[in-house]
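[1] heads up, no residue letters with this:
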């Protein structure tokens, strides 16, 4: 497993505003969208391409296009939906699947409640979107779900990571899988409620409001 922490002043600035508890939901959504586009640029550095011939107004040249099969973007419901537009802005031809996973607040384990993914992901590059890598249970379950369907190249895009979650993924990911984590920051750790510290609170609630 590889970890890439995107080191860019614009990323640091936008993340700081996201952390601020006074940032309202509309601003939080817009900044998340912008931040994910910046992270997507880093996450797609290894995307597969092939060469093509291109005729310019002057002459013929060699160009590049995304290789088949097309990559698939998989937001983790519900908070991952707030990252989807930022990712597909750079990958408009990618297919989009959905995976519903939530953390049991008592056991802290991930529970699958919905999925909309192809049965066969062999040869597909998968980009998983989840704002927070806290305990690692949700992303570990998502990665396992994709690997069971034949995926071997998975990139997870997160806003924040906790060291505990990274350790969970490190032990869960098999050696034959190519897994990369792209994030804006690795924070200090988890509190007694398994929330990232200093973190930015509950990303889903801050994106969409609290649902009673």
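    It's in. All values derive from a computational prediction rather than experimental measurement. Numbering: from 1, shown residues only.
[2] CA only for contacts and neighbour counts going forward, please
    Noted.
[3] those helices in the chain, which residues are they?
    9-19, 25-43, 84-88, 137-148, 163-172, 203-208 (DSSP state H).
[4] would you list these in a markdown table and tack on mean neighbour count and distance to residue 106?
    As requested, those are arranged in a markdown table below (neighbours: other Cα atoms under 10 Å; distance: least, Cα to Cα, whole Å):
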| stretch | mean neighbour count | distance to residue 106 |
| --- | --- | --- |
| helix 9-19 | 16 | 26 |
| helix 25-43 | 19 | 27 |
| helix 84-88 | 21 | 29 |
| helix 137-148 | 21 | 13 |
| helix 163-172 | 17 | 17 |
| helix 203-208 | 19 | 19 |
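[5] I'd like those as a markdown table, with distance to residue 59 appended.
    What follows is the helices of the chain, written out as a markdown table (distance: least, Cα to Cα, whole Å):
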| stretch | distance to residue 59 |
| --- | --- |
| helix 9-19 | 38 |
| helix 25-43 | 30 |
| helix 84-88 | 32 |
| helix 137-148 | 43 |
| helix 163-172 | 49 |
| helix 203-208 | 49 |
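[6] another structure for you, compare them:
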């Protein structure tokens, strides 16, 4: 991927995102929609995976058929809300290795605080896809990418459901080599650092803790 920001404007993605924005959507409905939309977004973020071939036999003849090349890719969930995207992407790529970065946002400073980090080995040999539904201030996302690079990752992509212009700019400044794939870039952040119009707190809506 060469461009820094890709907005997936597929009609199914946009339709499901609208349902997720609606405050009347239930926790179960939100969770289901997040899993569905994550699979659609996964098609875009994995579009340029390297391929090789292997010899197989169809019911009619032998052929050289395309298969994914190299080490299994790594999916990194930025806890806790990242798990909602992770589940859907894993259904599409069940062989992927999985890691977790635990960060929470200090509500006073809006800065990220790390509490957990566990990732697969050999990140330098893998495509690493970090997932988090919201790219708001960008502080947590930048901190997560910092940790992944420190762990050896060199080929990283960031997958989110919604982004704010401030978060996109922050990521581009800190990590211009990390492409972002999202379903929408909203208007702005409010004074509390939430994306507007947004969809509220993705973690709370996913887990019913609002």
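    Perfect, thanks for sending it. Since the model is a prediction, treat every value here as computed from it, not as a measurement.
[7] Tell me who's in contact with the residue lying farthest from the centre of structure 1.
    In terms of distance from the mean C-alpha position of structure 1, residue 58 ranks first, at 40.5 Å (Cα atoms, centre = their mean). Applying Cα atoms under 8 Å, 6 or more residues apart in numbering to residue 58 of structure 1 gives no contacts.
[8] what does it align to in structure 2?
    Using TM-score structural alignment, the partner of residue 58 of structure 1 in structure 2 is residue 60.
[9] got the contact list for stretch 156-166 of structure 1?
    By Cα under 8 Å, 6+ apart, stretch 156-166 of structure 1 touches 15, 36, 39-40, 43, 127-137, 179-190, 196-197, 199.
[10] again, only using 7 Å
    Applying Cα atoms under 7 Å, 6 or more residues apart in numbering, the contact partners of stretch 156-166 of structure 1 are 127-136, 180-190, 196.
[11] which of those are buried?
    127-136, 180-186, 189-190, 196 (16 or more other Cα atoms under 10 Å).
[12] so where is stretch 12-24 of structure 2 in structure 1?
    Using TM-score structural alignment, stretch 12-24 of structure 2 lines up with residues 10-22 of structure 1.
[13] repeat for stretch 93-105 of structure 2
    Alignment note (TM-score structural alignment): stretch 93-105 of structure 2 is matched to residues 91-103 of structure 1.
[14] Show me which parts of that stretch are buried, residue by residue.
    By 16+ other Cα under 10 Å, the buried positions in stretch 91-103 of structure 1 come out as 91, 94, 96-102.
[15] Out of the residues you listed, flag the one nearest to residue 23 of structure 1.
    Proximity of the buried residues of stretch 91-103 of structure 1 to residue 23 of structure 1 was ranked by Cα to Cα; the top entry is residue 102 with 24.7 Å.
[16] What residues does the closest one make contact with?
    Residue 102 of structure 1 touches 110-112, 138, counting by Cα under 7 Å, 6+ apart.
[17] Which one (most neighbours) among the residues you listed?
    Compared across the contacts of residue 102 of structure 1, residue 138 has the highest neighbour count, 26 neighbours, by other Cα atoms under 10 Å.
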